[in-house]
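> My questions concern the predicted model and sequence given below.
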Amino acid sequence: MLNRWHSLPRDARDTLFLLVVIGWVILPHLANLPVWCSALAVVVLLWRGVLALGSRPLPAPRWVLGTLLVAVGATLFTHRTLLGRDAGVTLIVVLLALKTLELRARRDTFVVFFLGFFTMLTNFFFSQSLPIAAGMLVGLLGLLTAVVLAHMPVGKPPLLEAARTAGWMTLLGAPVMAALFVLFPRLGPLWGAPSDAMSGRSGLSSSMQVGNLARLALDETVAMRVKFDGPPPPQSEMYFRGPVLSVFDGREWRPLQARSTTSYLPAALAQLRVGGTPRHYQVTLEPSNRPWLLTLDGTAQPPRAPGLQSFMTGELDWVSVRPLTDLLRYEADSYPLFQHGPTSEAGVLPEYTQLPEGYNPRTLELAGRMTRDPALVRGGNEALVRAALERLRTGGYTYTLDPGTYGPNSADEFWFDRKEGFCEHIASAFVVLMRALTIPARVVTGYQGGERNPVDGYWTVRQSDAHAWAEVWLEGRGWVRVDPTAMVAPGRVGSFQRLQPQRGVLGSALVTLSPGMVASLRNAWEAVNNSWNQWVLNYTQSKQLDLLRQLGFESPSWEDLSYVLIALLVSGALLGAGWAYWERRQHDPWLRLLQRVRQRLAQAGLALPTEAPPRLMAQRVRERFGEAGAPLAEWLLQLEAQRYARTPPQTLRQLERSYHRLAWPGAR
């Protein structure tokens, strides 16, 4: 294979290498591009590779232009526009692939380079994860290697030599890139985040459809990371509150009012009362394209982050005024002792007891029997709640991710037929029963628990930790959290064993052979990824200004950032110029003068080896030019004497001056 590679013509070898690099740059886009665009790019790159291997002629320009017009039409048909992120990336990939069919001149090669660099950059429109960044660094080195090869027109330089030069270029540019990253003023988010599609996977949504999904897939991706200042709360108390769902139409739970800043319930209706010492924590929330700010229950003050605008709804959840399309790090304080909601029934909205007509008749009948039980009636609403929880604990109910599809009477099926489901089935059936008992109740969704990473001390909360629980209103206490899933599966809440996603053959074998090693590798990777999030993706303007404060600025601004950046770049440029001057002075001036003579003789038609001493050069000059070369030959002998004679007849500066006055043989 290596022999075949080395035997290829220079043009074919460089073209194949460039095609491989382009394929690597486009590869992460395949999941985001339309199928036709991905297929077109793959076919064109393979076709261009076959043409290069066979040294065949490139297609006529009309075929490339025709394909481009068809691709533009397909882009317009697919995206309904030629503007925007998705349509723009599609067109860029098409242009890059088709441009490889026009590699006829050096100018075409540079156009491909520029398109390749731009396409590499567009990968970050869709993901800014550490693997993508590492992959694009490899792509950067590949493109720089191709650029170096393009500037080596003579011979057949090895790829390793070009790659080494590209690596040195990257290392030399790294300090400038680091300075720009640290100090270039950040005026707003650069990257966008794609909208998510969580259907059929664990995670949060603006509504909850009960029974439509036959199976729930556990999504192990990270939803957020939490760092506590001081001892964390027990895992069983880590309820990160998300959207509250209070309206039920028989199949779907929705928020009480539309999610907008004008139609939210006033925060005063939450009537949050807190006590005790607040617990401070930091949340690094992954992009979700949703507005919810996940906080622990009992968070009275708004989460704090630069530029973050948020408010509390009447149902105690914190919401940003804009969807969260970028990684967000915010601080919050929660109180371990809290109550919320009205303490008298007069302040409770009637929507919290409403049920749709014609649904779940057996659950309504069960509620009727419970309200006719004298013991339960004497105990009041708290006794009814305890009775429902006891039924869940002792009635043979199970927690599963594969309950099958439920019908329209989902609560009836859960309470009397299937007796199994995941947290949304259990919470929904419990709230339906509570409302049938005329007890105000609602469904709360969010995340429960998490896993502490021993490497960096952060608590990792995954999409698989998404959870649904209930809140019931009790006289004199307000809204009280009730987690009916804890009655069915205590391991789902707290530090006990949870349901695990299905693993492949390799994953199962690794876990079986060395579960500790798998856990350690996972923790180490997530700690590295968290550091990437904290120090790179979440490096905001506030962190830049904090850096300036540490440097002595009392009230830093983005103008100060600009001044520091300019000063640093100018200092770097001066330092580089000084180093270049110093390095030049370190070379032997005698050898530099001899090299100048050797180059001048080569121009006159006398090529001499680089190791030839002045005496041999003088001899060759006499042989080639005769008497015309006698002054130069004599000068060369004096140059030799200046270096090796005990008492040099002339100084090097004198020889330099006489060098310029020499009559060179062969000159006209």
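Nice, I can see it.
> drop to CA atoms for contacts and neighbour counts, all remaining ones
Will do.
> which other helices and strands contact the longest helix anywhere in the chain?
Using DSSP state H, we find that the single longest helix of the chain is helix 558-586. When contacts are defined as 3 or more CA pairs under 8 Å, 6 or more residues apart in numbering; DSSP states H and E, helix 558-586 sits against helix 159-183, helix 541-550.
> before we go on, here's another structure to hold up against the first:
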Amino acid sequence: MLNAAPHDAAPGARWLPRLQQLPRETRDTLFLLALVGWIVLPQVPYLPAWCSGLVAVVLLWRGTLALTGRPLPHRAWLIGLLIAATAATRVTHGALLGQDAGVTLVVCLLALKTLELRARRDALVIFFLGFFTLLTGFFHSQSLATAAVMLVGVWGLLTALINAHRPVGQPPLRDSAALALRMALAGAPVMIALFVFFPRFAPLWGVPSGDPRGRSGLSSTMEVGKVAALALDDGVALRVRFDGAPPPQRELYFRGPVLSHFDGREWTARGGGDGFDVALGPPPRDLQVRGAPIDYELTLEPSAGPWLLTLDAAPQAPALPPGWRARQTPDLQWLANRPVTALLRYRAQSWPEFSYGQTGWDGRLPRQLGAELQLPAGYNPRTLALARELRAAAPEGGPQAIVQAALQRLRSGGYSYTLEPGVSGRDSADEFWFDTKAGFCEHIASAFVVLLRAAGVPARIVTGFQGGEMNGLDGYWTVRNADAHAWTEVWLAGRGWVRVDPTGAVMPGRIGQTQRLRPPPGLVAGAIDTFNPDLLRQLRAGWEAVNNRWNQWVLNYTQGRQLDLLRGLGFEQPSWEDLGKVLAGLLTAAALVGAAWARWERTQHDPWLRLLQAARRRMRAAGIAAADSAPPRELARLAAQHSPWPAALRAPLARWLLALERQRYGGSGSPAAPSLATLRREFRQLRWPRPS
């Protein structure tokens, strides 16, 4: 029975000695179970609830069996649980193949394998299943925080793997963890070489698309009135670095999907709602830009959509990495040739002052604007009546006067900007203009466009992002999902398409810096903000600067950057063959250096051998004929039989030599061997006679 710790001992002082006194098998099993829990923990938000519960129950069950010494369950239990997990996966995901179903099955197999952990072979299966499960964590996130969690998991798996191959006895986990860390650091140069020079391929998996619930962010459609409350997502949507002075924040409009078709509830793009089948047509030929251009580099987070966000307006295609192509729609929207499922960095050039859509129309409505005047029949009768009133009140001013009258109504009519407008009915525009008089940017833009179309003014909705904030640590502008915005464009004779942001009429601070909306902080962040508001902002800016560096130099290390590196190394026209040659040369050199170092370390700098050789030298200096090849047991025999020495000197030396032997070759029946550090200290404390 374990000795009870004193009542006044700290919790760690109570359980740590008990853990150290557990049998080797029990201790190693508990460590492995804790490691499996750490590996599965980042997957919990993406796993079905039944899978997370099964893993928790299985790990607790296996830990109880290890502590109590009871036998493992019968194989029938494992077969039954495996069949149940497979059936549940099929029901939950609708298939057994695919990313989500595959990850669920792998996690279940990893947990169930612990119930038949009987031999080293079973432990090896768990180790390699653990490595594979760690890899699947990058399906959902490739952030710096995820990488840190994965590194801890890899370190733990290497520690368990080394511990499983150590001699029987009870080697400290601390020593195994230190050896695993040294091995990982020794392999780091090879890992870096592979990362830098191994040819870059397209991603093997995609990042899941956005959450369909009511959260801020970019979407290919806009459904008005079905979201009772909007939850602001503070995640990063894109980062921008301007070559020169950045434009004012109120002019930062990053153009995304342009929505022209309205069926009474939902707005979609012309020709399709997913961004892939948009009726492209030719780019606008009458785009005219004025003033100085803005050059910038934009890093776009994964969106699972084809949208290439740029500032208004970008006449030339963004400079994309190899394999990517850009195309422009007639409404100035840039699209990629495939969905953005990983970080994408590109350069673009935009002009804040521009005009398009007016050449050759002589003040008359062209046929192409029929979609921008379309309204479904039978919807929003009160808004239609208001439009007739506005049109009748502005016979001379025309469309421009109608637009100004609608904006003035928003400014002075008691309308407000809110994230909790409630669910609206069938006639969402009527409810906004006459009943609730409240909504967020989607409600305001939708009601504004419906009113203008009813008054005979062509109008449409443009979605994207507005604003952002500059990180003073790295100079990047950060645009978040909470900065997602919807504004409008109206067509005016002689001017073409003109941006009109009705949200600015309701809440001017939304377009700028004064009243940027942000989600409420969590418990810890709220406490820090209450104690020191500047500290929270500094911590956030520091973390985002570090994470941005991770994105720029690790996740966004593309083929182009590889070839640029080869050019810097002297290759005039680098290719994949050159990458292979450089990589092969580096790996060969690393292998030769590693082999030479291992041989040298083993023969000359093994700390155990150095300690044994020091004992031989001291014994020979004291008069004992110790051969260079004599093992510790032979030296202990010579020391015990060396009669010129007194027994008080011979016995401690013999015991020390036998302990040195156990430290290297300890068997199952041997007592626990001291560490090398302890043996070195005892060696220095040994008493030696003077040479005769």
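It's in. Note that the structure is predicted; figures quoted are calculated from it, not measured.
> Could I get the TM-score for this pair?
The TM-score (TM-score structural alignment, normalised by the length of structure 1) is 0.88; 615 aligned residues with a CA RMSD of 2.5 Å.
> before we move on, back to that, ok, which of the helices and strands packed on helix 558-586 of structure 1 comes nearest R481 of structure 1?
Closest to R481 of structure 1 of those is helix 541-550 (CA to CA; 36.8 Å).
> and that closest one, which stretch of structure 2?
Under TM-score structural alignment, helix 541-550 of structure 1 corresponds to residues 559-568 of structure 2.
> on that earlier part again, highest mean neighbour count out of the helices and strands packed on helix 558-586 of structure 1?
Greatest average neighbour count among these goes to helix 541-550 (a mean of 16), per mean count of other CA atoms under 10 Å.
> With structure 2 overlaid, how far apart is that helix on average?
Taken over the aligned residues, the distance from helix 541-550 of structure 1 to structure 2 averages 0.7 Å (mean CA distance after the TM-score superposition for structure 1).
> for that helix, packing partners?
Partner elements for helix 541-550 of structure 1 (3+ CA pairs under 8 Å, 6+ apart): helix 558-586.
> Per the alignment, name the residue of structure 2 opposite T353 of structure 1.
So, by TM-score structural alignment, T353 of structure 1 is matched to L373.
> same thing with F184 of structure 1?
So, by TM-score structural alignment, F184 of structure 1 is matched to F198.
> quick one: the longest helix of structure 1 to helix 541-550, angle?
70 degrees (axes from the mean of the first three to the mean of the last three CA atoms, to 10 degrees).
> Helix 558-586 of structure 1: which residues count as buried?
Neighbour counts using 16 or more other CA atoms under 10 Å place W558, D560, L561, V564, L565, L568, L569 of helix 558-586 of structure 1 among the buried residues.
> Is the fourth one in contact with L183, as I believe?
Yes. Counting by CA atoms under 8 Å, V564 of structure 1 does reach L183; the two are 7.4 Å apart.
> Can you check my assumption that R14 of structure 2 lies in a strand?
No. Under DSSP: H, G, I helix; E, B strand; the rest coil, R14 of structure 2 sits outside any strand and is assigned helix.
> Redo the helices and strands packed on helix 558-586 of structure 1 as JSON lines? Include distance to S520 of structure 1.
Formatted as JSON lines, these follow (distance: least, CA to CA, whole Å):
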{"stretch": "helix 159-183", "distance to S520 of structure 1": "31"}
{"stretch": "helix 541-550", "distance to S520 of structure 1": "31"}
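> out of the ones you listed, nearest to D588 of structure 1?
Nearest to D588 of structure 1, of those and by CA to CA, is helix 159-183 at 25.5 Å.
> The closest one against structure 2, how far on average?
Using mean CA distance after the TM-score superposition for structure 1, the mean distance for helix 159-183 of structure 1 is 0.9 Å.
> Just want the angle from that helix to helix 541-550.
Using the same axes, to 10 degrees: helix 159-183 of structure 1 against helix 541-550 is 80 degrees.
> Helix 159-183 of structure 1: what's the following helix or strand?
Remark: after helix 159-183 of structure 1, the chain's next helix or strand is strand 208-209, criterion DSSP states H and E.
> In structure 2, what stretch matches that next one?
With TM-score structural alignment as the criterion, strand 208-209 of structure 1 aligns to 222-223.
> What mean distance separates the matching stretch from the matching residues in structure 1?
Relative to structure 1, stretch 222-223 of structure 2 is 1.0 Å off (mean CA distance after the TM-score superposition for structure 1).
> hmm, who's touching that stretch?
R265, E266, W267, T268, E442 (CA atoms under 8 Å, 6 or more residues apart in numbering).
> Confirm that the last one sits in a helix.
By that I understand E442 of structure 2. Yes. Residue state for E442 of structure 2 (three-state DSSP) corresponds to a helix.
> wouldn't it be in contact with K226 here?
No. Between E442 of structure 2 and K226 there is no contact under CA under 8 Å: 11.4 Å.
> which position in structure 2 aligns with L46 of structure 1?
Checking TM-score structural alignment: L46 of structure 1 goes with L60.
> how far out from the middle of the chain is the helix or strand hosting its match?
Under the criterion of DSSP H and E, L60 of structure 2 resides in helix 49-68. How far helix 49-68 of structure 2 lies from its chain's middle: 28 Å, per CA atoms, centre = their mean, to the nearest Å.
> Can you name every helix or strand that it contacts?
helix 24-40, helix 99-113.
> Let me have the ones you listed in a markdown table, extended by mean neighbour count and distance to R367 of structure 2.
Formatted as a markdown table, the helices and strands packed on helix 49-68 of structure 2 follow (neighbours: other CA atoms under 10 Å; distance: least, CA to CA, whole Å):
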| stretch | mean neighbour count | distance to R367 of structure 2 |
| --- | --- | --- |
| helix 24-40 | 19 | 58 |
| helix 99-113 | 20 | 47 |
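> looking at those helices, which is closest to W645 of structure 2?
Between the helices and strands packed on helix 49-68 of structure 2, helix 24-40 lies closest to W645 of structure 2; by CA to CA that is 40.0 Å.
> Identify all contacting residues around the closest one.
19-20, 56, 59, 62-63, 66-67, 107, 110-111, 114, 130, 133-134, 150, 153, 156-157, 160, 169-170.
> switch to 6 Å and redo it
Defining contact as CA atoms under 6 Å, 6 or more residues apart in numbering, one finds that helix 24-40 of structure 2 is touched by A66, Q170.
> Equivalent analysis for stretch 321-340 of structure 2, please.
L280, P283, P284, P302, S303, A304, G305, P306, W307, L308.
> related to what we said a few turns ago, just checking, next helix/strand downstream of the longest helix of structure 1?
Helix 558-586 of structure 1 is succeeded, C-terminally, by helix 589-603 (DSSP H and E).
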